[in-house]
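Colleague: From the sequence below, what's the structure:
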Amino acid sequence: MQDALTKITDTLSAVRVMARSGLIPFPRVDEGVGVLLAVSKYGPFAGSVHARAAHGHGRVAIIDERGPLTYRQLEEQSNALVRAWQAEGIGVGSCVGAMCRNHRGLILTMLAAAKSGVRLVMMNTGFARPQLVDVAAREGVHHFVFDSEFADIADALPSDVTPFLSWVDQAPPTPPAETPPRTLDALIAGQSTEPVPAPKDHGVFILLTSGTTGTPKGAPRGRTSPFVTAQFLDRIPLRPKQTMLMTAPAFHGTGISQLGLGLALENTVVMQRRFDPETTVHLLAEHHADTMVLVPTMLQRIIDLGPEVLSKYDTSSLKVIFAAGSAIAPDLSIRTQQAFGKALYNFYGSTEVAAVTIATPDDLERAPGTAGRVPATCHIALIDDDGNKITEPDVVGRIFAKSGLSFEGYTDGRDKQRIDGMLSTGDVGHFDRDGLLFVDGRDDDMIVSGGENVYPLEVENLITERPDVLEAAVIGVEDNEFGHRLRAFVVPAASSARDASEIRTHVKSNLARYKVPRDVIFIEELPRNATGKLLRRVLIEMEVEPE
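Modeller: Prediction:
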């Protein structure tokens, strides 16, 4: 009974949010109904494009390095690709892998997969050959779409995997006896662009976990309710017919969720294929973008450009900086507001759960670094070691959450821990007295030093507050006396004196003695994967000479 009431309440909340944001357009309710019908037919991603193309507005859907494509062109070209795939025997039940940067080839592949009922595995562009082979074998990939720059990596796949090129910087090398891979453009040419019948089963996107400690796991995303868009729109003012700059990789949960939402809102999405901080600001100004979607490491590099560079560009159109994928340090929250005004929205979620909480600019102004509050249709609880819910403020517990986009389990049959229908995020955190969530770190990142528990994020945030520090990461290393001692890796600013004792003194002045890093190592950059996740294992295995 309680579950039924929750579903009704969530649905009513979602409808209100969607109406307020313009996704259910009044008085043109017919257009809203048309979108819902198209989503029911083709799924949320392809359904939105199909509906917008049918309206015949001629609005530009995406812009990449090859220029603009309207919603109608996206619809027609994806229809043609579906037919080309059908001629190859690719349809319901087939599994296609895609290793692409942000551009039309990836979008067309995603649309065609949805319309074909295909399982599409969204490969990380940072994969090495062994990771690609492992994931492709586990997921049963028999067709592979990739950019030419990844040809050497794609070559590791078995010979019975059919290759297709989605973007060509230069033709990949082909042995004389072999036929070069066909491009998506060549497949589409000559095919009918008329609408295709809906598949008997919706296509499924397989998102991959970050894989910072091993081979990434597959988290499927299949049929979902259109009402799940409310979890993004409730606390973030995304609106119809705006311009969105997609800087985050679209193969990851952050990028794909906002790309899908942008298309549902009939936005024009500017696709950035390779990240460069000043190029990003240039694109933002050139296209008068309302929204910029990125991961925190990208935001850090943009802010680090400094006022002299940022002031060269008119970014006054920017209303929303959507940042997700890893924690945002309090210092970065403050500096972002100084550079762009009250535009930063800190999205906290996971590949498995999707949305958990969102911090608005007001939240971040009052409590820099907070993960915010739950949006509509989402639920959260902090659980102690005995499995009980924590209701008091400032008490740390494991974070459990659920949303309309929560997954049903990994493709290999494994699952996350579940309590009362909620999934473990793998993080620990606490609420303050105002009900704002703070993520204190990963449960498995906790360091026990001298019998005391230390979460690295608290120490990292304190160190990065210093003007002479760009980034910091703290790990635990084995120690005969304390079990583990803290080691800090610091990326210094140009002005830094690289004084390890000064860093230790700074921490000692603000935190308990057992949280002071014994070792401070200065390095040029922190190891991260393609989505900006810190690779702590690389730091743990790194041979260094403490200063």
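Colleague: From here on, just use CA atoms for contacts and neighbour counts.
Modeller: Noted.
Colleague: So what's the residue count around Leu423?
Modeller: Neighbour count for Leu423, taken as other Cα atoms under 10 Å: 23.
Colleague: Could you look up the SS state of it?
Modeller: strand (DSSP: H, G, I helix; E, B strand; the rest coil).
Colleague: and it, what is it in contact with?
Modeller: Leu423 makes contact with Val353, Phe400, Ala401, Lys402, Ser406, Lys416, Gln417, according to Cα atoms under 8 Å, 6 or more residues apart in numbering.
Colleague: Check the gap between it and Leu111 for me.
Modeller: Per Cα to Cα, to the nearest Å, Leu423 is found 29 Å from Leu111.
Colleague: Also Val448?
Modeller: 48 Å.
Colleague: which one of those two has more residues nearby?
Modeller: Leu111 (26 against 17).
Colleague: my read: that one touches Phe45, true?
Modeller: Yes. Taking Cα atoms under 8 Å as the definition, Leu111 is a contact partner of Phe45 at 6.9 Å.
Colleague: hmm, back to that, buried subset of the contacts of Leu423 as a ChimeraX selection?
Modeller: Burial among the contacts of Leu423 is assessed by 16 or more other Cα atoms under 10 Å; the matching ChimeraX selection reads:
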select :353,400,401,402,406,416
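Colleague: Restricted to strands, list the contacts of Leu423.
Modeller: By the criterion of DSSP state E, membership of the contacts of Leu423 in strands covers Phe400, Ala401, Lys402.
Colleague: Quickly name whichever of those is closest to Ala4.
Modeller: Proximity of those to Ala4 (Cα to Cα) peaks at Lys402, which lies at 15.2 Å.
Colleague: list the contacts for that closest one?
Modeller: Val353, Ala355, Val356, Cys378, His379, Ile380, Gly421, Met422, Leu423.
Colleague: ok, the fifth one - contacts?
Modeller: When you say that, I think you mean His379. Val356, Ala401, Lys402, Ser403, Met422.
Colleague: Quick check: it vs Asp363, distance?
Modeller: 19 Å.
Colleague: now the strands for the stretch 301-450 of the chain?
Modeller: 320-324, 344-350, 354-359, 379-383, 397-402, 418-419, 422-431, 437-442, 447-449 (DSSP state E, counting those that start in this stretch).
Colleague: of all those strands, which lies closest to Pro467?
Modeller: That would be strand 344-350 among the strands of the stretch 301-450 of the chain, by Cα to Cα, at 20.8 Å.
Colleague: For the comparison step, fold the sequence that follows:
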Amino acid sequence: MPAPTDTIGFGAIASTDPDRVAVIEGDGTPTTYGELARRVDRLSRGFAAHGLRPGDAVAAVLPNRRAYFELRLATGQSGLYLTPVSHHGTVAEVGYLVSDSEARLVVADRSLVDTVGAALDGLGFPGADRFAVGGAPGWTDYEQLLSGVSDGPPAEPRAGEVMGYTSGTTGRPKAVRKPLPDGPPRLSPYVLGFMARLDIRPGHEVHLAAGPLYHAAPGTFATLALQLGHTVVLAERPTPEDWLHLVERHRVSVTFTVPTMLHRLVRLPAQVRDAHDTSSLRSVVHAGAPCPPEIKHRAIDVLGPVLTEFYGATEGTATALTSAEWLTKPGSVGYPLPGIRVRVLDEDGRDARTGEAGTVYFTPAAPFEYLKDAAKTASAMHDGLFSAGDIGHLDQDGWLFLHDRRTDLVISGGVNLYPAEIEGVLAAHPAVADAAVIGVPDPEWGQRAVAIVAPEPDATAGTPLAEALIAHCRSTLAGYKVPRAVEFTDALPRTSSGKLLRRDVRDAYRASGATT
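Modeller: Below is the predicted model:
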């Protein structure tokens, strides 16, 4: 059973165990729960002194560092919305997110003030509302937000929310805005139940935050780790070897990762992997992109039965499962969470038959809207259920299996081909570092599948490898699913959370003038 909600939570732990280490930054600097709580409380009062009121938004453009947690926890007890912005964004991208979120205050790392400053200048954003972590010319030092105010939490704490943006695979990203909860911040039984399904519980654990915190899942899991009393170790885009070193050095028990990292880990030479002790790991959570079954099998072999997985989106979470469950249901993304209903609907909006593919819908754990886009909100809903546009099926026991995103389908001769399935087969070949499958126009079939492959460094791109990959696919896939051609590239475009930018792959293919 989950621990009582009044005995856990960041504030409760800071009060009862202030000397427990909360955050270890990339340079090794530790911050205790007591120290972090004092900074969070002073920042909350600084927001109020600056004129921010419940419902206002704060934008943060930061690499993985302690200030992210200060901002998230402070907005979370001040009734404010926090919009994390990618620190890899361009001037136009940063400007769009700040403008669209209607942020009243912007915090940026000093290393990013040139880009962020240009974006804010273009918006006419007031200089007095710009704060730089570490200080920067023309910006107010972030520490001034925490100075000149009294200690202690807000007199009337009110829960805030993160207003994250969708990944924007089609069109501009949209903010997912949830109503502010009533009363002070608290961990809900739903959240505790979800964490327990992933074998993540309160206690003296160590959480490795290796993914970009501005993304929904890495930021949420790392913040929840603090709510559960864990120590969070911060890293910025570690290599697989770095990841293994951090796990061993800090005795990491919990982390969030993406299939790309799992793929790279299992491809490391055995002597490199075996040189590191990973026995402390208890829950390695992955999500965000399809994980080929062959890669997941190998990752379980390498790390042990510690892989956990969930399916969801910025809008909500639907299912979860452990390694033991996955091994009995290979390829599944889990069973519905308590209180969450999952339906798979056919083209006519009726429930698909068991095992039949259709559009996946599920109950949002909390109501939401796409900011300033009622039409998009309505189009994503059906009978109170939400869909991210994914295609999947339910088996006879109610476990969910994903096929692909509807926008990624390749329809060849009237038959649906799911790129993720073909990519998973390609990824299992030892010469393949990464792979994408796209549909290209075909006068006879409408579309044909073409594989774009990034070879491993020791593999040679060319006709012999292309033929070997097609033969490999034929050994596993039905003939109609086998790519009609294989093209090679140095690297495929992916977001920092591991999502394939398939639209960019298509654009690059068209720009190359390939006629294969």
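Colleague: Can you give the structural similarity as a TM-score?
Modeller: Overlay of the two chains. TM-score (TM-score structural alignment, normalised by the length of structure 2): 0.90; 496 aligned residues with a Cα RMSD of 2.2 Å.
Colleague: Show me what Ala38 of structure 1 lines up with in structure 2.
Modeller: Under the alignment (TM-score structural alignment), Ala38 of structure 1 maps onto nothing in structure 2.
Colleague: Pull the number of nearby residues for Ala38 of structure 1.
Modeller: Taking other Cα under 10 Å as the criterion, the count of residues near Ala38 of structure 1 is 22.
Colleague: Once you drop chain neighbours, what's closest to it?
Modeller: Nearest residue to Ala38 of structure 1 in three dimensions, chain neighbours excluded: Gly47, at 4.5 Å (Cα to Cα, 6 or more residues apart in numbering).
Colleague: which SS state does the one you found fall under?
Modeller: From three-state DSSP, the assignment for Gly47 of structure 1 is helix.
Colleague: show me the contacts for it.
Modeller: Val35, Leu36, Leu37, Ala38, Val39, Ser40, Lys41.
Colleague: how much space between it and Leu111 of structure 1?
Modeller: 9 Å.
Colleague: same thing with Asp443 of structure 1?
Modeller: For Asp443 of structure 1, the distance to Leu111 of structure 1 (Cα to Cα) stands at 37 Å.
Colleague: And Ala500 of structure 1, by the same measure?
Modeller: Ala500 of structure 1 is 52 Å from Leu111 of structure 1, by Cα to Cα.
Colleague: swap in Ala186 of structure 1?
Modeller: Going from Ala186 of structure 1 to Leu111 of structure 1 by Cα to Cα gives 17 Å.
Colleague: State the distance from Ala118 of structure 2 to Gly134 of structure 2.
Modeller: Ala118 of structure 2 is 18 Å from Gly134 of structure 2, by Cα to Cα.
Colleague: More neighbours: which of the two?
Modeller: Ala118 (16 against 13).
Colleague: wait, isn't the more buried one in contact with Val91?
Modeller: Yes. Using Cα under 8 Å, Ala118 of structure 2 makes contact with Val91 at a distance of 6.3 Å.
Colleague: What residue in structure 2 is paired with Glu502 of structure 1?
Modeller: So, by TM-score structural alignment, Glu502 of structure 1 is matched to Ala468.
Colleague: Please confirm that its match is located within a strand.
Modeller: No. Using three-state DSSP, the assignment for Ala468 of structure 2 is helix, not a strand.
Colleague: nearest spatial neighbour of the alignment partner in structure 2 of Lys515 of structure 1, skipping sequence neighbours?
Modeller: The pairwise alignment with structure 2 assigns Lys515 of structure 1 to Lys481, based on TM-score structural alignment. Nearest residue to Lys481 of structure 2, sequence neighbours excluded (Cα to Cα, 6+ apart): Leu417, at 6.3 Å.
Colleague: just Thr322 of structure 2 next, same as before
Modeller: Thr308 (4.5 Å).
Colleague: From Val254 of structure 2, how far out is the one you found?
Modeller: Going from Thr308 of structure 2 to Val254 of structure 2 by Cα to Cα gives 10 Å.
Colleague: what is in contact with these two at once?
Modeller: In terms of Cα under 8 Å, 6+ apart, Thr308 of structure 2 and Val254 are both contacted by the residues Ser283, Val284, Val285.
Colleague: quick one: contacts for the last one?
Modeller: Residues in contact with Val285 of structure 2, defined by Cα under 8 Å, 6+ apart, are Leu198, Val254, Thr255, Phe256, Thr257, Leu307, Thr308, Glu309, Phe310.
Colleague: Three-state assignment for the residue sitting nearest the centre point of structure 2, please.
Modeller: Nearest to the mean C-alpha position of structure 2, by Cα atoms, centre = their mean, lies Ala217 at 3.8 Å. Put simply, Ala217 of structure 2 is helix when judged by three-state DSSP.
Colleague: Aligned to it, what sits in structure 1?
Modeller: Per TM-score structural alignment, Ala217 of structure 2 is aligned with Thr254.
Colleague: Can you tell me how far Val314 of structure 1 is from Ala324 of structure 1?
Modeller: Small correction: residue 314 of structure 1 is Asp, not Val. Distance from Asp314 of structure 1 to Ala324 of structure 1, by Cα to Cα: 24 Å.
Colleague: Same drill for these two, tell me which one is more crowded.
Modeller: Comparing Asp314 of structure 1 with Ala324 by other Cα under 10 Å, the one with more neighbours is Ala324, at 25 against 14.
Colleague: To which residue of structure 2 is that one aligned?
Modeller: Alignment note (TM-score structural alignment): Ala324 of structure 1 maps to Ala287 of structure 2.
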